[in-house]
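Participant: This is a predicted model, with the sequence first.
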Amino acid sequence: MSNSPGKMSPAVELINVSRRFITPDGKSMTAIRNFNMTIERGEFVAIVGPTGCGKSTTLNLVTGLAKPSSGEARLFGEPVSGIDPRIGFVFQTDALFPWRSVIDNVVAGPMFRGKPKEEAYELARKALARVNLAGHETKYPHQLSGGMRKRVSLAQTFINEPEILLMDEPFSALDVQTRALMHDELLKLWSDAKASVLFVTHDLEEAIALADKVYVLTAGPATVKSVYTIDIPRPRVVSDIRYDQRFIDISQTIWNDLRDEVKIGAARTEVSA
């Protein structure tokens, strides 16, 4: 797949990718098949699908933790080869060191990448201010609420200025009100950073509220069933747009598409139980 002259390569491309692996009992299993996905530079893409449909496998292919059995995974036009320092991660469970203060957690990334100590701490203070945690630098993780811990995780990630951000159900453990606040925090950070985002979620409304494009995956082995462009203007206030008629219409359209796959996945789970 070549790009036209003068056009920059997408941030992420999965081209006819299949991924097979051997289960512990020696059987061959296909996680994803004939999978195609493109994330343009600066684009926010969300993927939704039934449980076990290969969403996390997709993330692993982008990081290089998993290799395609066939097809190709590319970053900025080049084949994926190992862990790329341009990628940042935010997962469902945070990666905070409990014995380190908030600022010492955030400063770890820049110092690991070779920043001088004084400069790294200044960057960490600015990163914490951006997520509304100025004044909490000396606290420890156990002293923070779930939402505050997630803010620290975002500061940890964005301080390294990732060009690609992978997010695996990062807010699923939060209550509804805190999650809505975190959505707005994320959109502000993303807008400033201009990073390309791949966001995995089970929450369809979350996907629509945040993303430029939503990929609906089939029940495993996963492939792309459909792709929806979310034409809701930005900037968005997530807590407000959920009541917008356009948001409701998009939600109903995508859910009608996704529902059949959820039923197939649930039926398979019952059979194997």
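Facilitator: Alright, I've got the coordinates. Worth saying up front: this structure is predicted, and the values here are computed from it rather than measured.
Participant: all contacts plus neighbour counts: C-alpha atoms, from now on.
Facilitator: Fine.
Participant: Hmm, residue 67 is touching residue 61, no?
Facilitator: Yes - in terms of Cα atoms under 8 Å, residue 67 counts as a neighbour of residue 61; the distance is 5.9 Å.
Participant: here's the one I want to compare it with:
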Amino acid sequence: MKNVAIEMKHVSRKFVSPTGKITLALRDFSLTVHEGDFIAIVGPTGCGKSTTLGMITGLNPPSSGSVKVFGKSVQGIDPNIGFVFQADAVFPWKSVIDNVAIGPIFRGTDPKIANDMAADWIRRVGLSGFEHHYPHQLSGGMRKRVALAQTFINEPKILLMDEPFSALDVQTRALMQEELLGLWSEKKASVIFVTHDIEEAIALADRVIVLSKGPGSVKSSYEIPLARPRDISEARYSDEFVHLSKQIWSDLKDEVQI
């Protein structure tokens, strides 16, 4: 039995506007993620998907309920957690290698060792030859590869991803999904991947969680029986994949219809 990496029990999260209006983003939300699990969360806009990630990082403490990481209540930022955002979180004035090396340097690694580590990760994400380029000289997909290298170089035990590939074109997105699965299979971090795309969720995850419209709560959970290692391009055309996609969409459509 794998150890529990993330445990959220009966969590609710309220936000108060400057005018005093209270908005309930999540209500009675519970989720357990074991070590090495790859979980995808789908749901309509405003259902609290990003709020969920914020509570795990410690940036948005719950209004009620409990959030634990490796058995300990979340208090502040945990260095075991990596976060990949929808927007590129790269420093525009730094080169690729400097962007990738900055995490280890910040954590106290000798700069020469950090640069050697960064060069290795740049190679692993397919960016050899671009070490001294700057973000504005890279395509969207290449910047996402930098973001993955930035995150994986710190060897996070938990990886939180908030719609990281949504701005990419279809072909680049498919390549980045394959890249992510390859890196994850090496390190086996526990992943929570937020997306609006049902097919992306099925292609990547071991389990897909469907949230209700806001205030969000767990509406349903689907185990994904597709074999690993997973060839996404092949899996998408399987009868099992199509059936799951229809099932999840049927469950989700009532939440997104006005």
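Facilitator: On my side now, so go ahead. These figures come from a predicted structure and were not determined experimentally.
Participant: Could you get me the TM-score between them?
Facilitator: For this chain pair, the superposition-based TM-score is 0.98 by TM-score structural alignment, normalised by the length of structure 2; 258 aligned residues with a Cα RMSD of 1.0 Å.
Participant: Residue 110 of structure 1: which element?
Facilitator: helix 102-112 (DSSP states H and E).
Participant: show me where the stretch 1-150 of structure 1 has strands.
Facilitator: 12-22, 28-39, 44-48, 70-75, 78-79, 87-91 (DSSP state E, counting those that start in this stretch).
Participant: now swap in the stretch 101-250 of structure 2 and tell me
Facilitator: Going by DSSP E, counting those that start in this stretch, the stretch 101-250 of structure 2 shows strands at 158-162, 190-194, 207-211, 218-223.
Participant: any idea which of those strands is most buried?
Facilitator: strand 190-194 (a mean of 25; mean count of other Cα atoms under 10 Å).
Participant: what packs against it?
Facilitator: With contacts taken as 3 or more Cα pairs under 8 Å, 6 or more residues apart in numbering; DSSP states H and E, strand 190-194 of structure 2 sits against strand 38-42, helix 49-57, strand 158-162.
Participant: can you tell which of the strands of the stretch 101-250 of structure 2 is closest to residue 230 of structure 2?
Facilitator: Among the strands of the stretch 101-250 of structure 2, strand 207-211 comes nearest to residue 230 of structure 2, with 14.0 Å by Cα to Cα.
Participant: What residues in structure 1 pair up with that closest one?
Facilitator: Mapped onto structure 1 using TM-score structural alignment, strand 207-211 of structure 2 spans residues 213-217.
Participant: Show me the contact partners of the helix holding residue 110 of structure 1.
Facilitator: 96-97, 117, 120-121, 123-125, 128, 136-141, 152-153, 155-156, 159-160 (Cα atoms under 8 Å, 6 or more residues apart in numbering).
Participant: go again using 6 Å as the cut-off
Facilitator: 120, 121, 124, 137, 138, 139, 140, 156 (Cα atoms under 6 Å, 6 or more residues apart in numbering).
Participant: which residues does whatever residue of structure 2 lines up with the first one contact?
Facilitator: When you say that, I think you mean residue 120 of structure 1. Aligned by TM-score structural alignment, residue 120 of structure 1 pairs with residue 114 of structure 2. Going by Cα under 6 Å, 6+ apart, residue 114 of structure 2 touches 101, 104.
Participant: related to what we said a few turns ago, nearest to residue 32 of structure 1, of the contacts of helix 102-112 of structure 1?
Facilitator: residue 156 (30.8 Å).
Participant: And that closest one, what's its match in structure 2?
Facilitator: With TM-score structural alignment as the criterion, residue 156 of structure 1 matches residue 150.
Participant: burial measure for that match, as a count.
Facilitator: 28 (other Cα atoms under 10 Å).
Participant: Same check on the one 5 residues further on?
Facilitator: For residue 155 of structure 2, the count of nearby residues is 18 (other Cα under 10 Å).
Participant: Without its sequence neighbours, what residue ends up closest to the equivalent of residue 42 of structure 1 over in structure 2?
Facilitator: Matched across to structure 2, residue 42 of structure 1 falls on residue 36, judged by TM-score structural alignment. What sits nearest to residue 36 of structure 2 in space, not counting adjacent residues and going by Cα to Cα, 6 or more residues apart in numbering, is residue 190, at 4.4 Å.
Participant: how about that neighbour, what's its partner in structure 1?
Facilitator: Aligned partner of residue 190 of structure 2 by TM-score structural alignment: residue 196.
Participant: pretty sure that match is touching residue 164, no?
Facilitator: Yes - under the criterion of Cα atoms under 6 Å, residue 196 of structure 1 makes contact with residue 164 at 4.7 Å.
Participant: Number of residues surrounding residue 131 of structure 2?
Facilitator: Neighbours of residue 131 of structure 2 (other Cα under 10 Å): 18.
Participant: Quick one: map it onto structure 1.
Facilitator: Aligned partner of residue 131 of structure 2 by TM-score structural alignment: residue 137.
Participant: Against residue 106 of structure 1, how distant is its match?
Facilitator: According to Cα to Cα, to the nearest Å, residue 137 of structure 1 stands 9 Å off from residue 106 of structure 1.
Participant: One more: residue 149 of structure 1?
Facilitator: 11 Å.
Participant: Of these two, which one has the most company?
Facilitator: More crowded of residue 149 of structure 1 and residue 106, by other Cα under 10 Å: residue 106, with 30 against 21.
Participant: I'm done for today, thanks for sticking with me.
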